[in-house]
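Colleague: What shape does this take:
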Amino acid sequence: METRKVQKTGGSSYIVSLPKPWAEQMGIKEQDRVGIVTRPDGTLIILPRLDQQHDEREKVFDWDEIGKENLMFRMLVGAYITGFNKITITSKARISAQIRTIARQFIDKAIGLQIIEETPNSLTIKELLNPAEMQFKVWIDRMSGLVASRLEDALRALVDKDAALAKDVIDRDVEVNRLHWILSRQHNLLIRNLAVSERLGPMEKRNFNYSLISRVMERIGDYAVRISENNLHVLDKTVDKTLINALIQAGGLAVSIFKKSIEAFYSDDINDANQIIESVRDLIKKCEAIEANVLGQDPVVGVSLGYINEAIRRTGEYSADLCEYVINFLIDQPPVVKKQEEHNS
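Modeller: Alright, predicted model coming up:
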């Protein structure tokens, strides 16, 4: 770490000189203005370019080196989430229909992207969103609503033996994934772009938590898929109605816990978050009782119902994780914690 001596001029101003190599590297000249940000821990950060809202970051992939469709798709997703706003795929041969299909599948599953240029040997994808307009709460609200509705539909399909609804739950998983991707992407941009972070002001710390919340919700959404996939395996089987009713009851409790965990995130109530975590114990007991009954079923039915039961239990446990994030977040904040007497009244 380089140190600088503080000087006082004019009777009231304190001056610290900028390192010359850094100033030259940033293109700073005499009379230029720089930004100064005071952080909560008392440190100062200097922003060399006040007019630069969003760095242009480009990632170039060589299809001839990658050569695998699944790897190409995953690398596109990785570049998007990392924060690159311009992605180019190149090939010594002509850009094939195969490459275009991969690119379009990626664009369809992401938010705010478009192919802006195609040449015989390259294809360029660009972000159209304004990173300064981050809609964290809007996306989280949409994502939590999608996850809850898909869980409810997965349980309804189990009761009604509705194959079409079960398949619809599976198909809608892409909507949850694309919201998780954009939240992860904007989180990474927030870390890189201090100017944007500073404009968010007091909400900054909560915005950083949105990425953690979306990751957990994406996993809970995957359990809606697991319930539906295993439901399809037993649609034509004879299943004990008592066991199905027990699964539905446990599933309803898991959905309720999930919804309450989201409410706790917005209410800033540590007592609520703690009670939700404790309520997961009841869900686990129900799931353990179901597991014991599943063992006596036909092997095919038993395996599928076991996976459904596990998905319900994990939904509750991940919802408890959300509440733990709430408590961890609030510990670093100055909220007024309700007295337990008021909370129970």
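
Colleague: from here on, contacts and neighbour counts on C-alpha atoms
Modeller: Will do.

Colleague: Can I take it that I116 is in a strand?
Modeller: Yes - counting by DSSP: H, G, I helix; E, B strand; the rest coil, I116 is located in a strand.

Colleague: Run a quick check on it versus S122, I expect a contact.
Modeller: No - shown here, I116 and S122 do not form a contact pair, counting by C-alpha atoms under 8 Å, at 11.1 Å.

Colleague: Alongside the first, I'd like the structure of this one:
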Amino acid sequence: MGRNPYIYFIVHIYSWSSMMEKRKIMVLGKSSRVVALPKKWVDKHKLQKGDEIIFVVQEDGSLLMYPRVPVVKKPRVLEIEIKLDSEKGLLERQLIASYLNNYSIIKLKAEKFFTNRQQQELRLGLRKLAGLQVVEASSNEIIIQNLLKLSDLDLQKSIHRAHLIASSMCKDAIKALEYKDSELARTVINLDEDVNQFYFLIAKQLRCALVDKSLVKALGITPIECIDYLLVVQRIEHVADHAKIIAQNVMEINGEEVPSELVKLILSFAHLAYKVYQNAVTAFLMEDTKLANHAINLRDELRTLKDKAKRIFEEQTTPSKVWVTLYLNEILNSLERIADYGTDIAEVAIDKALE
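Modeller: Below you'll find the model as predicted:
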């Protein structure tokens, strides 16, 4: 399940601008131009006369400046106190937030001991978060270490892999509906955790990149592209969620007889919705504006198919058929959402191609 980090972006972009200082250029001799360094920055890095400063010219013409000897960053440690009667889901959400904020060590301290529910929440959270490892554990304290180095992870490959899993989930969910295959539907449901793991990993990379110019450079993207990539991976994660919902409804139908005309129409809708999503992600990765625009225009065909499906839904009056069509309606709604998310990705693809 996705979380929205846009507020985080705004706060930190603002914090960058609030740190800006003006310095006048001074002339030293006939050709030298000198700019004084901010005293706070000099003191922070313990710079002395004769120390070297490295300057790197950025693509936008700005200068990136850092000391010759880089400052060794201390591990960021977070301690979280866990109340015995903490609300359901709070521990898992705190763990995810700690992960997204890139703490090196997370110390969980229970008021008395970790309850069975809290232990289950912790295990569930850890399954979603790549690179976290429990290094110490007792009845009232758990220490978790982050083993990932974000600059070593290939952003493009991670997004592509998340997409491949979500795409496979969509195809298999549609196939499970067509052939009334509950076992295949169960496989789709189990894959959702893999997409969640990629989502949180990529979101963590992008959040950190927005406040760390060296990480942005290592990832080979610009700050504005961080927002593009985050929006896309959120939509991919949502697509996987709805593929899971489709599979769950297929299992609820459990091979029951369904109106053939309605199923045929939903399958046509499903293949078209999948095409919107597939073309949109391809357009984003390839920066293909023509393909992205084609994906957006497919929405008109989907509206026509949905109107036809609604009329058939309204005609179902037999109690057994009404029961089944409720699940089919849920499937249709999820397919429509998949197409919507594909359209969002296609729009980002056009924006990114013209940046």
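
Colleague: rewinding a little: comparing I116 and S122 of structure 1, which residue is more hemmed in?
Modeller: Between I116 of structure 1 and S122, S122 has the larger neighbour count (other C-alpha atoms under 10 Å), namely 21 against 11.

Colleague: corresponding residue for that one in structure 2?
Modeller: Alignment note (TM-score structural alignment): S122 of structure 1 maps to E141 of structure 2.

Colleague: Verify the stated contact: that match with L108.
Modeller: Yes - contact status for E141 of structure 2 versus L108: in contact at 5.6 Å, counting by C-alpha under 8 Å.

Colleague: In structure 1, what residue corresponds to S158 of structure 2?
Modeller: So S158 of structure 2 corresponds to W139, using TM-score structural alignment.

Colleague: Excluding sequence neighbours, find me the nearest residue to its match.
Modeller: In space, and not counting its chain neighbours, W139 of structure 1 is closest to L179: 6.4 Å by C-alpha to C-alpha, 6 or more residues apart in numbering.

Colleague: With F208 of structure 1 as the reference, measure out to the one you found.
Modeller: According to C-alpha to C-alpha, to the nearest Å, L179 of structure 1 and F208 of structure 1 sit 15 Å apart.

Colleague: next one: L71 of structure 1
Modeller: With C-alpha to C-alpha as the criterion, L71 of structure 1 and F208 of structure 1 are 29 Å apart.

Colleague: Who has more neighbours out of these two?
Modeller: More crowded of L71 of structure 1 and F208, by other C-alpha under 10 Å: F208, with 19 against 11.

Colleague: Give me the neighbour count for the counterpart of D51 of structure 1 in structure 2.
Modeller: Aligned by TM-score structural alignment, D51 of structure 1 pairs with P70 of structure 2. As a burial measure, P70 of structure 2 scores 8 neighbours (other C-alpha under 10 Å).

Colleague: now P70 of structure 2, what's its secondary structure?
Modeller: coil.

Colleague: How about the one 4 residues further on?
Modeller: Three-state assignment for K74 of structure 2 (three-state DSSP): coil.

Colleague: in the stretch 151-300 of structure 2, which spans are helices?
Modeller: Using DSSP state H, counting those that start in this stretch, the helices of the stretch 151-300 of structure 2 run over 155-179, 182-210, 213-219, 223-253, 260-286, 289-297, 299-315.

Colleague: CSV please, covering those and showing distance to D43 of structure 2.
Modeller: Formatted as CSV, the helices of the stretch 151-300 of structure 2 follow (distance: least, C-alpha to C-alpha, whole Å):
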stretch, distance to D43 of structure 2
helix 155-179, 35
helix 182-210, 25
helix 213-219, 21
helix 223-253, 28
helix 260-286, 44
helix 289-297, 49
helix 299-315, 58
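
Colleague: do you know which of these lies nearest Q48 of structure 2?
Modeller: helix 213-219 (24.1 Å; C-alpha to C-alpha).

Colleague: buried residues in the closest one?
Modeller: 215-216, 219 (16 or more other C-alpha atoms under 10 Å).

Colleague: Over to stretch 155-175 of structure 1?
Modeller: Judged by neighbour count using 16+ other C-alpha under 10 Å, the buried positions of stretch 155-175 of structure 1 are 155-159, 161-163, 165-170, 173, 175.

Colleague: Stretch 15-35 of structure 1 too?
Modeller: Going by neighbour count (16+ other C-alpha under 10 Å), the buried part of stretch 15-35 of structure 1 is I28.

Colleague: what's the distance between it and the middle of its chain?
Modeller: From the chain centre to the centre of stretch 15-35 of structure 1 is a distance of 38 Å (C-alpha atoms, centre = their mean, to the nearest Å).
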